[in-house]
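*Asks:* pasting the sequence and the predicted model now:
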Amino acid sequence: MHILFLTDNFPPEVNAPASRTFEHAREWVKKGHKVTIITCAPNFPHGKVFEGYKNKLWQSEDVEGIRVIRVWSYITGNQGFAKRILDYQSYMLTSFLASIFVRRVDIIVGTSPQFFTACAAWAAAAIKQKPFVFELRDIWPESIRAVGAMKDSKILDAFEKIELFLYRRSKVIISVTNSFKDNLVRRGIDGEKIHVVTNGVDTSRFFPRHKDSDLEKELNLNGKFVAGYIGTHGMAHALETVVDAARLLEKNVGGRDIKLLMLGNGAGRDAVIKGARGLSNIIFLESVSKEEVVRYWSLLDVSIIHLKKNDLFRTVIPSKMFECMGMGVPILHGVEGESADIVTSYKVGVTFEPENAEALAAALVSLKSNPGLRDELRKNGLRGAQSFDRKKLANDVLEVLENAAK
C-alpha cells in the first residue's frame, strides 16, 4: 500500500505532530508499505528555516525509508493570527499541487491541528479518487476561541462549516482522544467511522536513565530537586501559573531548594520570561533536538504538565505525558478531563487544579518530601508506557488505513 500523508510539521522539527507522523510512518515502512510525506521546510517554532534547508518550491529527501517532499510555504513565526492563516493556506495550496505529481497512491491522509492541511488532502483525494482520511489532533477552530487568539466572528463561523464539511467527506477519522470523538458525534458526525488512536511514546528513545551529570553541572542543579516543564510555551499553556508557583516556593522553607526548568519555545514564552524577572529558582532554555531533549528529561525529579482551565482542554491529552511515563518521571498534572483520568487510573502522577499556583507549589513541596511516592509513580509510569508504545499505536493506525483503502 502507498500512503500519501500531508503534514506541515515533520522532523527535524520536534513538536508532537512531527514526532507522531514520523514514528508512525517509520513503522509502516518497516511493514513493507510505501510512505510519501508532503511537508514544508522545517521552521517551527521560530518561523525560521532550519540550517541545511531552503524554502524552495520542491525538494525531496529520504528519511529512514520515508520519501519526504518539502514544498514552499509562506513562513512566519508567532506574529498574529492573519499571518499564521497565510502560512497555513500557502502550504495547503503547494502541498495540494505537489500531491498531484505523486503517483499510484492508495490512500491520502491529512492531519490537523489546523484543518487547511486536511483541505489539501481532501482535494487531492477527490482528484485521484482515493479515500481521504482526517487525522484529528485538535478541535480547530474551537481551540482558537479557547485561547482567546481571535474573538467570535463570521470568519470562525465559516471555518467551522469547512471543518464539518471535511469530517463528513472523510472516509474515516482517526482521533487522538475519545473526547474529540464524542465532540464530533454530538455535532452529527457518524461515530462508526471515527477511530481513536491516542498519542504515545517511542520507548526506544524515551526510557529511564541516570541524570546527565555534565548537564546537571552546567545548569548548576547538583543537589537540587528539579521540576520541569518541557514543551511548547503557548497561549494555551498558561505558564504564568508555573512562574507564580516559583515565586511562592521562594517564600516557602520547604521549597527553597526546588529548581524549575522551563525548556521550549512558543507564542507565550517572552511574556512568561518577563513575568519571572527577579526569580532565582527558575531556568529558561530554548528548544533542543529530539536527540538532545532526553538529556534534559533525565534531570527531572518531576514533570509539570499544564493547560488553561477551559472546557475544551478537558478533551486534550498532552503527548508529553507519555514521554514522562516512558522516562519514569512522575507527573504533576494541571489538566482536567480525559488526560487526568489516565494519570489517575495508571497512578503515574498527582493532579492539581489548572491555573492554581498555590496548589502546584504545595504539590511540589509534598512530592519533594515523599521519595517513596515518587518511586511508586515512577514504576507505574514505566509499566503504563507499554500500553502507549508508538509501535503498537502505529500498527493500530495502519489497520484503520488498510481497511479504508480496501
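*Replies:* Done, it's in. Keep in mind the model is a prediction, meaning the values are calculated, not measured.

*Asks:* can we go C-alpha only for contacts and neighbour counts from here?
*Replies:* OK.

*Asks:* can you give me the helices in the stretch 51-200 of the chain?
*Replies:* Here the stretch 51-200 of the chain has its helices, by DSSP state H, counting those that start in this stretch, at 81-100, 116-128, 142-147, 154-169, 178-186.

*Asks:* comparison target, given below:
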Amino acid sequence: MALKKVLIIAPFTVLPGEKGFNRFRYIAEELARLGHEVELVTSNYSHAEKSFRQHENGRWIGPSLPYRLTLIEERGYSRNVSLERIRSHRCFERNLRLYLERKEQTEHVVYAAYPLMGAARMAGSYAKRLGIPFILDIQDIWPESINSVLKLPEPWLKLLVSPFTTYANQVYKLADYIVGVSDTYVARGKTANQNAKAYHCLFIGADQAYFDACACREIAVEKPLGQFWVTYIGTLSHSYDIETVIKAVSLLERTGYENVVLNIFGSGPHEARFKELAEQLQAPVRFMGHHSYEDMVPYLVRSDVAANAIAKGALASVTNKIGDFLFAGLPMINSCENKEVMDLVANSNIGFNYKPGDFTNCAHYIALLFHQRQTGRQLGANSRKLAESRFDRRKTYPELYRMIENM
C-alpha cells in the first residue's frame, strides 16, 4: 500500500465536539488511521452552529487529532439565505487562495467538497499546478439547487443562473475523479466532464458500529406508553416540506389519533414559521432543537416512522439523514421527488412516497403504519437490511481509500 499525503478541502465540516457526524471528518480520520498523512482544511466558522471556532481549543489541534487541521478565516453569517453569507464565503475563498499560494506543495492527492464552487475550483487549480490527482466530491448541485429558494419559472431560472452553470461546469471539468452522494449528483458531474478517470456514487451513510453504540446510550428518552412517534431530523428551511407533516399530524389528531406525535430535530431559518403553524393548528408537534448526533440517535431508534420531508422543486437526492433513518430500522414516508430516492423507497420496500404538500396523503400513510404495526416492522427490517448493505461507511468508504492509494 502506497501511503499518500492527502489534502482535504471541505468548508462545511463538522469537527469533534460539534453536533453532527460529518463525511469529511470521517474520511480524514480513516485515512489517517490507515497511515496516510492528512490535512483537513475548513472554515473557522461553523455553518451548523453559527459560531466561530477557537484556534486554541485543544480538541482541534495537537495530538488530539490524527490529522492536521487548518482553519481558514471567514466573516460569518446569521442567515443561510443572505448577502451576508455570500460575503462570508467570498472571504473564505480569498483566504483559501492566499493559503494555497503560500503553502509548501507536497501533497499527492487533493480531495475537495462541492460546494463551495469557488473553493472547489481553487482546489482543482491547485492540484493541476502540482500535476497531482484531484477528487471532487459533489454534495449538492449548485447552482441548480437555487430554484428551491427563488421559485422562478424554468426559462427565467436558466437565464439567471447561466453564468453560474458555466462556472460550475468549469469546476467539474477540473476533476480527475468524480465522487457524489448519489447517482443523480454523479451524473450531473459526468454531464460536464466525461474525461474523468472514474465516477463513483458514495452515499453519505453512517458508521454502523458507531450508530449502534449511540443507540444503546443510556440517556433519558421518555416515550409515554402508546405514543406513536413520527420523526424528522435536519435543517428547518425552505428545502424541507415540514409544513405538510405538521398539517398531517394535526389532521390525524382531529380525527381521533391522539397518540400520534411529530418530533422535529434541528433548527434553521424557518423554525419560527413552523412553530407558529403548529401552534395555530394545535398540532401534536415537539420541537426538539439541535441535538448532538449521539443524543439524537436514541430518540430516532425509539421512533415509529421516519419523515423524509423534502419540498417540491428541491433538488435534494440521497441526503445524510436517510442513512440514519435506515439504520434506525424505521419505515419511511418520503416526499422527495428525486427519482433515485423514490425508486429506493419503492424498490427496496422501505416505506411510501407521497407528493410534497399533500398532507392528506401523508396522514394516510402515517395512519396506515399506526394501524398495521406488523407492516411497519417489516418495512423497518427492510430499512435496516438496506442500511447494512449499502449505507455502512465501514463497507462502502474503503473503495474510496483504495482509489486514493492506487493513484
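*Replies:* Structure's in. What do you need? Just so it is clear, the model here is predicted, and its values are computed rather than measured.

*Asks:* on that earlier part again, any idea which of the helices of the stretch 51-200 of the first structure is most buried?
*Replies:* Ranked by mean neighbour count, the helices of the stretch 51-200 of the first structure are led by helix 116-128 with a mean of 23 (mean count of other CA atoms under 10 Å).

*Asks:* map residue 336 of the second structure across to the first structure for me.
*Replies:* Using TM-score structural alignment as the criterion, residue 336 of the second structure maps onto residue 335 of the first structure.

*Asks:* what of residue 36 of the second structure?
*Replies:* Under TM-score structural alignment, residue 36 of the second structure pairs with residue 33 in the first structure.

*Asks:* list the contacts of the residue nearest to its match when sequence neighbours are not counted.
*Replies:* Leaving out its chain neighbours, the residue that sits closest to residue 33 of the first structure by CA to CA, 6 or more residues apart in numbering is residue 1, at 5.3 Å. Counting by CA atoms under 8 Å, 6 or more residues apart in numbering, residue 1 of the first structure makes contact with 33, 34, 105, 106, 402.

*Asks:* just the residues you listed: which are in strands?
*Replies:* residue 34 (DSSP state E).

*Asks:* got the contacts of residue 1 of the first structure as JSON lines, with distance to residue 64 of the first structure columns?
*Replies:* As requested, the contacts of residue 1 of the first structure are arranged in JSON lines below (distance: CA to CA, whole Å):
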{"residue": "33", "distance to residue 64 of the first structure": "13"}
{"residue": "34", "distance to residue 64 of the first structure": "12"}
{"residue": "105", "distance to residue 64 of the first structure": "19"}
{"residue": "106", "distance to residue 64 of the first structure": "21"}
{"residue": "402", "distance to residue 64 of the first structure": "22"}
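
*Asks:* which one of the contacts of residue 1 of the first structure is nearest to residue 286 of the first structure?
*Replies:* residue 34 (35.3 Å; CA to CA).

*Asks:* now do the closest one against residue 132 of the first structure, distance only.
*Replies:* 17 Å (CA to CA, to the nearest Å).

*Asks:* of those two, which one has the most company?
*Replies:* residue 132 (28 against 18; other CA atoms under 10 Å).

*Asks:* make a markdown table out of the helices of the stretch 51-200 of the first structure and add distance to residue 297 of the first structure.
*Replies:* Shown next, in a markdown table, are those (distance: least, CA to CA, whole Å):
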| stretch | distance to residue 297 of the first structure |
| --- | --- |
| helix 81-100 | 31 |
| helix 116-128 | 31 |
| helix 142-147 | 27 |
| helix 154-169 | 36 |
| helix 178-186 | 28 |
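
*Asks:* the residue nearest the centre of the second structure: what's it in contact with?
*Replies:* Computing the C-alpha centroid of the second structure and ranking residues by CA atoms, centre = their mean puts residue 320 first, at 3.8 Å. Going by CA under 8 Å, 6+ apart, residue 320 of the second structure touches 203, 204, 205.

*Asks:* over to residue 351 of the second structure?
*Replies:* 331, 332, 333, 334, 345, 379.

*Asks:* what's the most distant pair in the residues you listed?
*Replies:* Using CA to CA, the two most remote members of the contacts of residue 351 of the second structure are 334 and 379, lying 13.3 Å apart.

*Asks:* what about those two, which has more around it?
*Replies:* residue 379 (24 against 21).

*Asks:* excluding covalently adjacent residues, which one is nearest to that one?
*Replies:* residue 350 (4.6 Å).

*Asks:* and that neighbour, how far is that from residue 152 of the second structure?
*Replies:* The separation that residue 350 of the second structure has from residue 152 of the second structure, given CA to CA, amounts to 33 Å.

*Asks:* what ranges does the first structure have for its strands?
*Replies:* 2-6, 34-40, 58-63, 66-71, 107-111, 132-136, 172-175, 194-196, 225-230, 258-263, 282-285, 302-306, 331-334, 349-351.

*Asks:* just send these back as JSON lines, with distance to residue 22 of the first structure too.
*Replies:* Output for those, formatted as JSON lines (distance: least, CA to CA, whole Å):
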{"stretch": "strand 2-6", "distance to residue 22 of the first structure": "10"}
{"stretch": "strand 34-40", "distance to residue 22 of the first structure": "9"}
{"stretch": "strand 58-63", "distance to residue 22 of the first structure": "9"}
{"stretch": "strand 66-71", "distance to residue 22 of the first structure": "9"}
{"stretch": "strand 107-111", "distance to residue 22 of the first structure": "12"}
{"stretch": "strand 132-136", "distance to residue 22 of the first structure": "14"}
{"stretch": "strand 172-175", "distance to residue 22 of the first structure": "16"}
{"stretch": "strand 194-196", "distance to residue 22 of the first structure": "19"}
{"stretch": "strand 225-230", "distance to residue 22 of the first structure": "20"}
{"stretch": "strand 258-263", "distance to residue 22 of the first structure": "22"}
{"stretch": "strand 282-285", "distance to residue 22 of the first structure": "25"}
{"stretch": "strand 302-306", "distance to residue 22 of the first structure": "23"}
{"stretch": "strand 331-334", "distance to residue 22 of the first structure": "25"}
{"stretch": "strand 349-351", "distance to residue 22 of the first structure": "28"}
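
*Asks:* for residue 84 of the first structure, find the nearest of these.
*Replies:* strand 34-40 (14.2 Å).

*Asks:* mean deviation of the closest one from the second structure?
*Replies:* Here the mean offset of strand 34-40 of the first structure against the second structure after fitting is 0.9 Å, by mean CA distance after the TM-score superposition for the first structure.

*Asks:* that strand to strand 66-71, inter-axis angle?
*Replies:* 30 degrees (axes from the mean of the first three to the mean of the last three CA atoms, to 10 degrees).

*Asks:* tell me the angle of strand 34-40 of the first structure relative to strand 58-63?
*Replies:* Per the same axes, to 10 degrees, the angle that strand 34-40 of the first structure makes with strand 58-63 is 130 degrees.
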